[in-house]
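Visitor: Sequence and predicted structure are below.
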Amino acid sequence: MDALLLSRIQFAFVISFHVLFPAFTIGLAWWLSFVEWRWLRTHDAAWRRIYFFWMRIFAISFGMGVVSGIVMTFQFGANWPELSRVGGGILGPLLSYEVMTAFFLEASFLGVMLFGWGRVSEKLHFLATCMVAVGTLFSAFWILSANSWMHTPAGYALAGGIVEPADWLAIIFNPSFPYRLVHMTLAAFITSCFVIGGVSAWLLRRGIQADEARRMLHAAVAFAAITVPLQILAGDMHGLNTLEHQPIKVAAMEGHWHPAEPGAGVPLTVFAVPDQEAETNRHAIAIPRLGSLILTHEWDGDIPPLTSVPPEERPPVAPVFYAFRIMVGIGVLMLLLAWASAFAWWRGTLLRSRLLLGAWNLMLPAGFIALVAGWFVTEIGRQPWVVHGLMRTADAVGEQSAGMVLASLATYVVGYAFVFGFGVWYLARLVRRGPVPDRDGPDLEGGERTPARPISAAGIPGEDQ
């Protein structure tokens, strides 16, 4: 294990945690906007209780996302200084735009959203909630623009081996960016949707706040029944774009090693054990021609195989292959559950179906698993490049020793186990309580809860509010 491999493991560990919380808060912020809109329309106390229930969960999740995001910044400078030196002229401004537009917007209105209930007008509080939600999308916009540029670089010029911006519009709206933005945004919404549905199903099964749980489950079912098919369509379009710009990544996703026979098409490999050294799949289960139909939308279409490039130009096939199937498999299960639940709702049997309620419970973490699997496909699949076609991952790492990286990785593991372990434990406590009658917003008396400490809006662990 050299410094390069350990740095890659450390980056994978940190990003796997970090991607969960921003994605969850993107969907949760827009859910809070919807719930408060319903409250303003009806002034039904149930919607108010739902709002405060999820606002506390949002406060904890937002705080953990900020913590993990700070670590990501340190990683770029500590482990990947050559990437910062060569590509910093483009990546630096893009990430700075995220701070100036998204983070400042969220920070400006977050305090009003968390602590302003009863202290500002209802419409102003609703505006604050909406602005926080808009800020989460701005953040996703700039982060995905920077990440997409690393996959499909455009609008740049090389000067002495340093990447310099030549056309900012081409840089920001690089060829893969629109597809990634839509795909990731829908993934964030769907992740939050299945958390809401899973929590509401859990509450219904235990008879806790049944009225609020019923409303949450109906909203989750309606949203999932519409957005999951849209996500499948967006994923198909994203796949066509990836095939155009990164065909070897698609070949790794499909375990496609050798050219297809003329007119035979590409089979869809349902399952296999990829053998990278032998350049073949072991124990393969495949459906003839279906791969061509899905990947190229043609019955006999072909894609460049992995053997069309030298071995050193190929990504690690097995993790990309398996992660892609996990992501797609979860998507299919989400679609089946959403449509089955919508049909049961139409028949009036949804709330009495222990099978469907139990399925929503089991699928609560499904969005998070699919998110991580999708990021593995995206990031491992672009190897050996950190900036596709411009800079290899091996050239981006610094001169740090393996011992230094191992020490920092161990520190991150211990720190994350404590911080995120406590955070998840407290989130579980909030979920078990369910939406309960509340005062007019968090109490600021005594200085215990303040906008300077956003997580304090969630309350003190164990207190009976």
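Guide: Great, that's in hand.

Visitor: drop to CA atoms for contacts and neighbour counts, all remaining ones
Guide: OK.

Visitor: How about residues contacting the strand or helix carrying M253?
Guide: Using DSSP states H and E, the element containing M253 is helix 247-254. Contacts with helix 247-254, where a contact means C-alpha atoms under 8 Å, 6 or more residues apart in numbering, come from 239, 242-243, 257, 268-269, 303-306, 314-318, 320-322, 324, 377, 381-382.

Visitor: switch the cut-off to 6 Å
Guide: Outside of helix 247-254, the residues within contact range by C-alpha atoms under 6 Å, 6 or more residues apart in numbering are 243, 305-306, 317, 320-321, 381.

Visitor: Closest one to F420 out of those residues, please.
Guide: Closest to F420 out of the contacts of helix 247-254 is V320 (26.7 Å), distances taken as C-alpha to C-alpha.

Visitor: How many residues are close by that closest one?
Guide: Using other C-alpha atoms under 10 Å, V320 has 28 neighbouring residues.

Visitor: so who does it touch?
Guide: 253, 377 are the contacts of V320 under C-alpha under 6 Å, 6+ apart.

Visitor: quick one, strands of this protein?
Guide: 156-159, 162-165, 268-275, 280-287, 385-387, 391-392 (DSSP state E).

Visitor: residues contacting L40?
Guide: For L40, counting by C-alpha under 6 Å, 6+ apart, there are no contacting residues.

Visitor: if we can go back for a sec, from the strands of the chain, which stretch is densest packed?
Guide: strand 385-387 (a mean of 21; mean count of other C-alpha atoms under 10 Å).

Visitor: who does that one touch, helix- and strand-wise?
Guide: Strand 385-387 sits against strand 391-392, with contacts defined as 3 or more C-alpha pairs under 6 Å, 6 or more residues apart in numbering; DSSP states H and E.

Visitor: Dump the contacts of helix 247-254 into JSON lines; add distance to T136 as well.
Guide: Putting the contacts of helix 247-254 into JSON lines (distance: C-alpha to C-alpha, whole Å) gives the following:
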{"residue": "L243", "distance to T136": "29"}
{"residue": "P305", "distance to T136": "38"}
{"residue": "L306", "distance to T136": "38"}
{"residue": "V317", "distance to T136": "33"}
{"residue": "V320", "distance to T136": "28"}
{"residue": "F321", "distance to T136": "31"}
{"residue": "G381", "distance to T136": "27"}
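
Visitor: here comes the other one, which I'd like you to weigh against the first:
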Amino acid sequence: MIESVDALILARIQFAFTISFHFIFPAFSIGVASYLAVLEGLWLKTGKPVYLDLFKYWLKIFAIAFAMGVVSGIVMSYQFGTNWSVFSDVAGPVIGPLMAYEVLTAFFLEAGFLGVMLFGMDKVGRKLHFFATLMVAAGTFVSAFWILSVNSWMQTPTGFELAANGQYLPGPSWWAIIFNPSFLYRLVHTVTAAYLTTAFVVGAVGAFHLLKDRTSQHARTMFSMAMWMAALVAPVQIFVGDMHGLNTMEHQPQKVMAMEGHYDSHPDGAPFYVFGIPNDEEQRLDWALGIPKLSSLILKHDLNAPLAGLDTIPDDEQPPVFIVFWAFRIMVAIGVAMLGIGVWSLLARMRGKLYDWSWLHRAALVMGPSGFVAVIAGWATTEVGRQPYVIYGLLRTADAASPLAAPAIAASLLAFVVVYFAVFSVGTWYLLRLMSAAPKAHETGVKRGDKGPIRTAGITPGPTQNPGQSQVLPADEGDAR
């Protein structure tokens, strides 16, 4: 019995470890692909070289991140067959086709146009190259669409039929499976998180170079575009997150109870606990610091609305509260910090000091990796909050695992840890090295109206520019204010 429990825990740790690494790269590549499409579109529309320079700069970063995401994602599918064979057998008729659709649509779309996007700028016309960039960006969204449909079906399963052999089979309509009750909320919330993650990385890179050279037009453009994204999208993300939470409360109430730390029911208004130490054994929140009735206001829009607690849920149906409680607070805290940076940048922009306030630049630099932390915290809230089920309400995680011994899983987990840290540490180091280098100014040999290939050369120093030094464009060139 102990060996069986240990094997299950190790299998869960292995899946959590590998998916945490993998989730970081798609969250980044989804946003960067769209950012590249915006940059190329602005360059084609305005003819300003700064946009082309930034396109080439971020294209290299995207290529590395995309490759690392593909490599880390391959491992995920193998784990379904090795560590979670029962789940694969039982749910395969439903999730198998959805994952196949992801390959047939998104992966082929990305693979078909990625080469043109990366290497075709000197070989195809501008419109065709821009179309390829748009298709790669669309491919990343379509990939997220199918993967999140699978995950959402596991959270809120609908549209299936139970076969005599225990398998879950597709019902009469695939629409009920794909567009399950939580899918659209999770899709919008996750994709918006990817855009914010990218915005704060771009903002951090722009801030880093602004701190080194406040006159750099490339740094100014990056920082300005990123801060617009933070100011406009962060409040939208908070609203979407609230809607997603209300949907979760309807379909997975014990997850919300764990997020709120509500061990006890509150018949006349529930507090929002800012701090506390969940104690599953004693079924209480130790060292609790709460704001009276705020949770009822957020979840029910009524200060005195009653909220049920985990005392209404059997012990074996409750998720691990500590992880869910604190992962949720980390995600919310980062979201509020992102909103704060966005408001701060708006104030600086209104006063004409967006490129002069060094403390804003330092704060944006510190916030650079915050999006990655937030998406991992959000993933932990969603996935751990679903426990003890892998298919919510239908298949328990303990019943979905393969009959493997703990030493076998431990050996593969150790191998993953060693290889992942070795490979992805080098990849991350290289990405940071690319970001630390200042964008270069390129000379375009084709005028704005030309339809032919885009010819590019290296840096061409101007009359007052030394070789190897980035060209400083006039103040109105590429200024995204």
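Guide: Nice, I can see it. As the structure is a computational prediction, the values presented were derived from the model and not from experiment.

Visitor: Which among the strands of the first structure is found nearest to A78 of the first structure?
Guide: Closest among those, using C-alpha to C-alpha: strand 385-387, at 15.9 Å.

Visitor: what's that closest one aligned against in the second structure?
Guide: Mapping strand 385-387 of the first structure onto the second structure (TM-score structural alignment) gives residues 389-391.

Visitor: And the matching stretch, how far out from the chain middle?
Guide: Relative to the centre of its chain, stretch 389-391 of the second structure is centred 22 Å away, using C-alpha atoms, centre = their mean, to the nearest Å.

Visitor: Mean per-residue distance, it versus the first structure.
Guide: Using mean C-alpha distance after the TM-score superposition for the first structure, stretch 389-391 of the second structure ends up 0.2 Å from its aligned counterpart in the first structure, as a mean over the superposed pairs.

Visitor: what's in contact with that stretch?
Guide: Identification of contacts with stretch 389-391 of the second structure by C-alpha under 6 Å, 6+ apart yields 154, 395-397.

Visitor: Over to stretch 214-231 of the first structure?
Guide: With C-alpha under 6 Å, 6+ apart as the criterion, stretch 214-231 of the first structure contacts 193, 197, 200, 335, 338-339.

Visitor: Sort out which residues of it are buried, please.
Guide: For stretch 214-231 of the first structure, a neighbour-count test (16 or more other C-alpha atoms under 10 Å) marks 214, 216-225, 227-229, 231 as buried.

Visitor: among the contacts of stretch 214-231 of the first structure, which two are most distant?
Guide: S200 and L335 (18.4 Å).

Visitor: out of the two, which sits in the more crowded spot?
Guide: Using other C-alpha under 10 Å as the criterion, S200 of the first structure and L335 rank with S200 on top: 29 against 19.

Visitor: residues contacting the aligned partner of the more buried one in the second structure?
Guide: Mapped onto the second structure by TM-score structural alignment, S200 of the first structure lines up with G206. Shown in contact with G206 of the second structure (C-alpha under 6 Å, 6+ apart): 219, 222-223.

Visitor: cool, Q387 of the second structure as well?
Guide: P319.

Visitor: Sitting in helices, which of the contacts of helix 247-254 of the first structure do you find?
Guide: If you go by DSSP state H, those have 243, 317, 320-321, 381 in helices.

Visitor: mind checking the longest helix of the second structure?
Guide: Assignment by DSSP H gives helix 2-46 as the longest helix of the second structure.

Visitor: Figure out how far that helix is from the centre of its chain.
Guide: Using C-alpha atoms, centre = their mean, the offset of helix 2-46 of the second structure from its chain centre is 6 Å.

Visitor: With stretch 354-364 of the first structure instead?
Guide: 22 Å.

Visitor: Which residue, other than its chain neighbours, is closest to whichever residue in the first structure pairs up with S265 of the second structure?
Guide: Matched to the first structure by TM-score structural alignment, S265 of the second structure sits across from P259. Distances taken as C-alpha to C-alpha, 6 or more residues apart in numbering place P305 nearest to P259 of the first structure, at 5.7 Å, with adjacent residues excluded.

Visitor: how about the equivalent of the one you found over in the second structure, what does it touch?
Guide: For P305 of the first structure, the aligned residue in the second structure is G309 (criterion: TM-score structural alignment). Taking C-alpha under 6 Å, 6+ apart as the criterion, G309 of the second structure is in contact with 257, 262-265.

Visitor: And H18 of the first structure, by the same measure?
Guide: S68.

Visitor: how about 8 Å then?
Guide: When contacts are counted by C-alpha under 8 Å, 6+ apart, H18 of the first structure touches 65, 68-69.

Visitor: Now for L299 of the second structure, how many residues are close by?
Guide: L299 of the second structure, neighbours per other C-alpha under 10 Å, totals 18.

Visitor: Can you tell me how far it is from Q155 of the second structure?
Guide: 20 Å (C-alpha to C-alpha, to the nearest Å).

Visitor: The helix holding M253 of the first structure vs the second structure, mean deviation?
Guide: Helix 247-254 of the first structure sits 0.2 Å off on average (mean C-alpha distance after the TM-score superposition for the first structure).
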